[in-house]
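**Student:** Sequence and predicted model, in that order:
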Amino acid sequence: MEGFAVWLTGIPSSGKSTIARALEERIKARGVKVQILESDEVRKSLTPRPTYTEDEREAFYRALVYIGELLVKHGVNVIFDATANKRVYRDEARRRLSRFLEVYVKCPLEVAINRDPKGLYRKALRGEITELPGLQKPYEEPLNPEVVVEADRERPEDAAAKIERKLKELGYL
């Protein structure tokens, strides 16, 4: 049976990775196979010295969707943990994956800047990074996500439970 894909999108440091891990835990507790595709980890293999140019981003997200598509076709459920700052990247996944759920991890910029576990905003504010989505590059909010998480108001565990409920409602779980 074909798997499903959940795409967690939002600005950097919005809480995508924490929610992805909480969701993974809930899905695995049901005895269901699931794999997180964390963009930062996948990028290390595909573009070891990323430049974050538009061409590179487009190629990266095409490859990420392709990897997810292969897993889903072989019955592995996928959680994409990826900013994907342009709608076109996420729309491509929606087109290619029939059992797809987009989750917008909505987070005020100030909250993300204060969290900043990887130091991206500090680097951007010092000029060491010039392409950070949400700060120096636009982040295109999803138009019709299946789930919206208010990252500054909802605990990651509650967000994961909300996503799990939607997966059940859609018949994916």
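**Tutor:** Nice, thanks for sending it over. Numbers count the residues shown, from 1 in each chain.
**Student:** alpha carbons only for contacts and neighbour counts from here, please
**Tutor:** Noted.
**Student:** now the longest helix seen in the chain: how far from the chain's centre is it?
**Tutor:** Assignment by DSSP state H gives helix 54-73 as the longest helix of the chain. Taking CA atoms, centre = their mean, to the nearest Å, one finds the center of helix 54-73 at 12 Å from the center of the full chain.
**Student:** in it, what's buried?
**Tutor:** Within helix 54-73, the residues that count as buried by 16 or more other CA atoms under 10 Å are 57-58, 60-62, 64-66, 68-69, 71-72.
**Student:** Check which helices and strands that helix sits against.
**Tutor:** If contacts are counted by 3 or more CA pairs under 8 Å, 6 or more residues apart in numbering; DSSP states H and E, helix 54-73 sits against helix 39-46, strand 77-81, helix 87-96.
**Student:** Just the buried residues of the longest one, please?
**Tutor:** This means helix 87-96. Using 16+ other CA under 10 Å as the test for burial, helix 87-96 gives 89-90, 93-94.
**Student:** Second structure for comparison follows:
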Amino acid sequence: TEAGVPVIVDATASRRAWREMARQLIAHFAEVQLVCPRELCVDRERAVRWCLAAGGVARRGAPGTVAAPDVAPDYEHALAPELTLRTDRQDAWSAIEAVLRLAHQLHRSASGASHR
């Protein structure tokens, strides 16, 4: 960013053109694609929407939470993401570590570019 602070944004941009626009507007941009089988994605969406805990047990949603959008049937997969996470095979902590490594790489490349 202009302030030199790394930013991670959680967003669903189902169209490649939207992600490409972000890439053109943001100097140090990286696309992270999360991949899992559609059935698992639907189950996860249902759990979020209905505030289900592990095992399908209903729980109270946190105040102010908003249901996640439906699974986008017209999602255009990334052609060359900087990072792909297989969320059906990878545990949450290793995925988080991978995203943080990527953020650090972006920060280092931004710092190097600003010192030239």
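**Tutor:** Nice, thanks for sending it over. This is a predicted model, so every value here is computed, not measured.
**Student:** TM-score for the pair, please.
**Tutor:** Here the TM-score for the pair of chains, by TM-score structural alignment, normalised by the length of the second structure, is 0.66; 89 aligned residues with a CA RMSD of 2.2 Å.
**Student:** show me the residues around residue 102 of the second structure that make contact.
**Tutor:** Contact analysis of residue 102 of the second structure by CA atoms under 8 Å, 6 or more residues apart in numbering lists 30, 83.
**Student:** Now with 10 Å, please.
**Tutor:** By CA atoms under 10 Å, 6 or more residues apart in numbering, the contact set of residue 102 of the second structure is 30-32, 82-83, 96, 108.
**Student:** quick one: residue 95 of the first structure from residue 66 of the first structure, how far?
**Tutor:** The gap separating residue 95 of the first structure from residue 66 of the first structure is 12 Å, by CA to CA, to the nearest Å.
**Student:** so where is stretch 32-41 of the second structure in the first structure?
**Tutor:** The counterpart of stretch 32-41 of the second structure in the first structure, using TM-score structural alignment, spans residues 103-112.
**Student:** tell me which residues in the longest helix anywhere in the second structure are buried?
**Tutor:** Longest helix in the second structure, counting residues (DSSP H): helix 92-114. Under the neighbour-count criterion of 16+ other CA under 10 Å, helix 92-114 of the second structure has 95, 98-99, 102-103, 106-107, 110 buried.
**Student:** likewise stretch 103-112 of the first structure?
**Tutor:** Across stretch 103-112 of the first structure, burial judged by 16+ other CA under 10 Å covers 103-107, 109, 112.
**Student:** Among the residues you listed, name the ones in strands.
**Tutor:** Members of those lying in strands (criterion: DSSP state E): 103-106.
**Student:** quick revisit: among the contacts of residue 102 of the second structure, which one sits closest to residue 5 of the second structure?
**Tutor:** Comparing those against residue 5 of the second structure with CA to CA picks out residue 108 as the nearest, at 10.9 Å.
**Student:** what sits against the closest one?
**Tutor:** Going by CA under 10 Å, 6+ apart, residue 108 of the second structure touches 6, 102, 114.
**Student:** contacting residues for the nearest residue to residue 29 of the second structure once chain neighbours are set aside?
**Tutor:** Excluding its sequence neighbours, the residue lying closest to residue 29 of the second structure (CA to CA, 6 or more residues apart in numbering) is residue 23, at 5.6 Å. By CA under 10 Å, 6+ apart, the residues touching residue 23 of the second structure are 17, 29-31.
**Student:** try residue 1 of the second structure
**Tutor:** Residue 1 of the second structure touches 7, 26-29, 107, 110, counting by CA under 10 Å, 6+ apart.
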